[in-house]
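Q: show me how the following folds:
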Amino acid sequence: MFFSLRNRLIAVFVVLLVISFCVMFLISYNKSSAILRSDSETAALEKMTAYTALINSTIGQIYDFSSVIYNSEITNEWSEFVSDPNPSDGQKMLKNIQLSKFLTRTVNNYSIIATASIYRKDGLYVGLDNRILQDPSFLEADWYTRFYESEQHWAPAGVDPFEPVRLKQHEVISFLIPIGTFSISQATAVMKVNVRAEYFKDPLSQVHLGTHGTIFLLSGEGEPLLGQPLSDFGEPVLNKLGEIRERGPREGVFYAKPQGEDMIYVYKKLQFNDWMLVGAVSEKELLANLINLKSGILVATGTLLVFAVLAAVWISYSITKPLGGLVAAMRLVQRGEFAQAEQRIPERLQVNHEVGFVTVTFRNMIVRLRAHLKSEFELKLRRQQAEYRALLMQINPHFLFNTLELLSSLVIQRRTDDAVDVIESLGKMLRFSLNAKSDLIPLRDEVTYTESFAAILNHRFAEQLDLTMENAVPDRPVYIVKFILQPLVENAVKYSQVKSDVAVVRIRIWEEEQRLFLQVADNGMGMEPELVRQLNEEYQHSQLEQVLSTGGRQIGLRNILARCALYYGAGFEFSIQSAPGEGTTITLSLPIGEGNADV
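A: The predicted structure follows:
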């Protein structure tokens, strides 16, 4: 009886449907679990985002208040006056009272600020409402020692014993900032700004993750700011959070088993500082309702299976020979041969049955799919080109902010000439960055841009930076790809400062055997051999799409290597000499070109 196509189709349909429904049940259950998990995680992230906006607003007011006090002439005059041994104690007391009144007036303008006090290393305390004490006991306080030893600007929630009695009933989170200087090690006084912990705790209680999930607010050092214990996290989870804090995305989800139970962790970084919100919930708790529905899904699936088998028996009677041509066309589509698949199906086919209708519809789908793929490819190419040019035009925002802070410091110090030099250098860099007419520029322009960048760094870091350039630029016009030297110098300075007190960076440019060599060497932390191997493999396999899809990330070494490979092809060579703790030397070898046509 199985020689009949109809009977064979019925048997096959029944077997396939049974297997399909079993698989569908498993997939549906797993998919439902994933959707529920995803929806819960998304909802938590959305609530975290709203909470983050509130925290950012609070932190913004704290920074604004601190900036007013820090940049005030009253504060600067007080710092210099009390440090001068010549004035009498009475005169110094008047200055202390003047500063206390100024603090009181300023705090009254900021509803978020509970108190603000200034502590000097000689044991002097200046608080609100003319509270002036000579009590060196605060020198042993945990927040004070952490600030000077570890440069921790935030102290977790706790009662401040140095504030008035009415505030000792409330926990506060404190922000610390040096007075009179940007350098903590050189500061003789520190301002402590207290904000009631309720401003952080009450909104956080509205953010839920599951029924019993917990949300933690962690500082940049991974410590809970609101006093919540992290004992259940375990060492692997804390290490994972540390990695995310250093180089992870702004928000996301990861899974772990700290106590042998599957746990879901949702995190989100704050904008203004390196704080992080972390939510923890048991996966079993999150999927409890779905597990209760499992038996109901089994019953419903079994019922649907019976009806599906009956429907399959009926549908099998309507299947005919045109399926062969349709199957052949599908196989060609599966291999990506759309043109041949379109030729397999006649353009004009009489539609007088279901299979004929499916065949015509499938042919129309092939035509539309080909047009869609072509349109999608062109759209993606244009989008990548736009992102690529936007990436070239950007200046690292941290560098721009640091430069503006440098200008502010120079102006405050009345170093007009230095401020003018920095402004001129920054102007040259901006003018160069905004010029997007061509991706190829004269080598001298790239060198001038790098020199302007180096000039700003020398003003900013002074003795902490030893940067020299050995420039043997050819006299004739030489064109290179834009933005390949300065990012190397920026990375060299950045990673050298992490390892050493003095960042030593050497730049060499020379010509040899009709090739141009650009070399940047530093005394930084070096690179792991695995990373060097990965960079070489990416270049050898021309994995340029990974760089072109990076969006707004900073222009880094991968971007430089990818763009040079894109423009110079086999004529581009590079070498990386590096070892952990021993610095890095990166050398780019480019074919000499005297115009756009040579590249």
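Q: C-alpha only now, for contacts and for neighbours.
A: Will do.
Q: distance from the helix or strand hosting Ile118 to the middle of the chain?
A: According to DSSP states H and E, Ile118 maps onto strand 115-120. Relative to its chain's centre, strand 115-120 lies at 34 Å (CA atoms, centre = their mean, to the nearest Å).
Q: pull the residues that contact that strand.
A: Residues from elsewhere that reach strand 115-120 (CA atoms under 8 Å, 6 or more residues apart in numbering): 103, 107, 125-128, 163, 188-195.
Q: for comparison, sequence B:
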Amino acid sequence: MFYSIRTQLIAIIVMLIVPFVLMGYLFWNQAATALRDSIETSTVQTLNQYADFVESTTSQIMNTANQIIRSDTTQDWIRSRKENNEASSVQQNYRMRKYFDSIISNSTLIFSVNIFYDRWDMWNLEGDSYLQSDWYRNYREAGVRWARAHYDSRQNGIYMNSTRVNGLVYPLSDLLNLREEGVLKINLKTSSLQDPLDKLSLGKTGKVFLITPDGSPVLNQKVDLLPHALLERVQSLNGDRNTGTQIFRDKEHRYIYFYQTMETTGWVAVGSVSEKELFRKITVARQNVLIVACILFVITVSLTFWFSSSIATPISKIVRSMRFVEAGDFLKGNAVMLNKKVKQNEIGFLTSNYLNMVKRLKSYIETEFAQNLRRRNAEYKALLLQINPISLITRWKSLRHWRRKAGMKISNKS
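A: A predicted model of the protein is given here:
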């Protein structure tokens, strides 16, 4: 029952423990929220660093392209091609190749440089196969200057031709009349952009992609299917590329996407990771805290039962014994306390004194009962005498008569 000592002790312990557990859980939730924000901030900073790296790399290539277009060597080469002077063209071609070699040697980012003029280029001289290539068609039809990862067979050497590259396609213009005469193509290795990307870690299964605004891969990556809502948000930011890393939460699949648009190229760095994976350590820590709290609660309740047993069990037996004693059944009252080991503590003192009290009470009751019984018998006899005194006199006379007869018989014999 609720008013029992054990129940009250357990209730007190529970009322003391539960508030601390709830307070600890609330504090843990606040700490977990702070950790979640910290993890998200760290992920955003990681993606920002990679975006800054790509932005720096592409900006340098863009500056190099501007430098090449503005150089006297390039402008002289364009004019020699327009004049159709074969001797001058050969000399200008030689100068341009040396100029391109110096550009490549002075930059660790640039893999190759080529000029495409009509049906001719700097390294292969003849052939119009590049006109059907994806990078050139995207440039002419859609104005896409930054080419996705591809193989460029119009480079200087077999090794270069078999290496996957990304490139900047830049209009080759005569600065005197600002008319486009061809295109300048500067390539950089795809691996120079992809290797740092592959080193980024978003949990154990998280991935980071470099894509175009329509969701196509920029590097040699297989892009997962991205949510349509995410691509819509990316495309809406295409004109505003200084927004930093944004966060998109796919609540249906419980995924988090981090994305940032590059200002120079328009490319988008997208990191995708499941919430479960990203916050796995927090989840595990929270589960451990709950498990430890449950274990401590069970241990506390068990200790409370054990502690209360040393108090409640003897008192409960005393109460049961008292009920039998109250009803006058001393045998059952003593049987309840039978074989009860008395401990040397306050409860043991109480139990010992209770047993002595019961013994003295039983002895007193038995003595009092016997005295009452004798007194009642005497009162009963006295009452009988009061009720029938004549019969008593008759019996007394008869007794005297028999005594006389007996006396006479004895005297005659003598």
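Q: I'd like the TM-score for the two structures, please.
A: TM-score of the superposed chains, computed with TM-score structural alignment, normalised by the length of structure 2, equals 0.60; 287 aligned residues with a CA RMSD of 3.4 Å.
Q: ok, back up a step: what about the contacts of strand 115-120 of structure 1, which are in strands?
A: In this view, the contacts of strand 115-120 of structure 1 that belong to strands under DSSP state E are Tyr125, Val126, Ala189, Val190, Met191, Lys192, Val193, Asn194, Val195.
Q: the closest residue to the third one other than its chain neighbours: neighbour count?
A: Excluding the flanking residues, the one nearest Ala189 of structure 1 by CA to CA, 6 or more residues apart in numbering is Arg120, at 4.1 Å. Using other CA atoms under 10 Å, Arg120 of structure 1 has 22 other residues around it.
Q: and Arg120 of structure 1, how far is that from Pro87 of structure 1?
A: From Arg120 of structure 1 over to Pro87 of structure 1 the distance is 17 Å, taken as CA to CA, to the nearest Å.
Q: try Arg508 of structure 1
A: Distance check for Arg508 of structure 1 against Pro87 of structure 1: by CA to CA, it reads 55 Å.
Q: please, where are all the helices along the stretch 101-250 of structure 1?
A: According to DSSP state H, counting those that start in this stretch, the stretch 101-250 of structure 1 carries its helices in the segments 142-150, 198-204, 234-247.
Q: out of the ones you listed, which is closest to Cys22 of structure 1?
A: Nearest to Cys22 of structure 1, of all the helices of the stretch 101-250 of structure 1, is helix 234-247, at 36.4 Å by CA to CA.
Q: what's the mean gap between that closest one and the aligned bit of structure 2?
A: Here the mean offset of helix 234-247 of structure 1 against structure 2 after fitting is 2.6 Å, by mean CA distance after the TM-score superposition for structure 1.
Q: which residue sits closest to Asn124 of structure 2, ignoring its sequence neighbours?
A: Nearest residue to Asn124 of structure 2 in three dimensions, chain neighbours excluded: Arg154, at 6.3 Å (CA to CA, 6+ apart).
Q: most widely separated two among the ones in strands among the contacts of strand 115-120 of structure 1?
A: Pairwise distances across those peak at 19.8 Å for Ala189 and Val195 (criterion: CA to CA).
Q: out of the two, which sits in the busier spot?
A: Counted by other CA under 10 Å, Ala189 of structure 1 and Val195 do not tie: Val195 has more neighbours, with 24 against 21.
Q: where along the stretch 151-300 of structure 1 do the strands fall?
A: Ranges of strands within the stretch 151-300 of structure 1 are 154-158, 172-178, 189-196, 214-218, 251-256, 263-269, 276-282, based on DSSP state E, counting those that start in this stretch.
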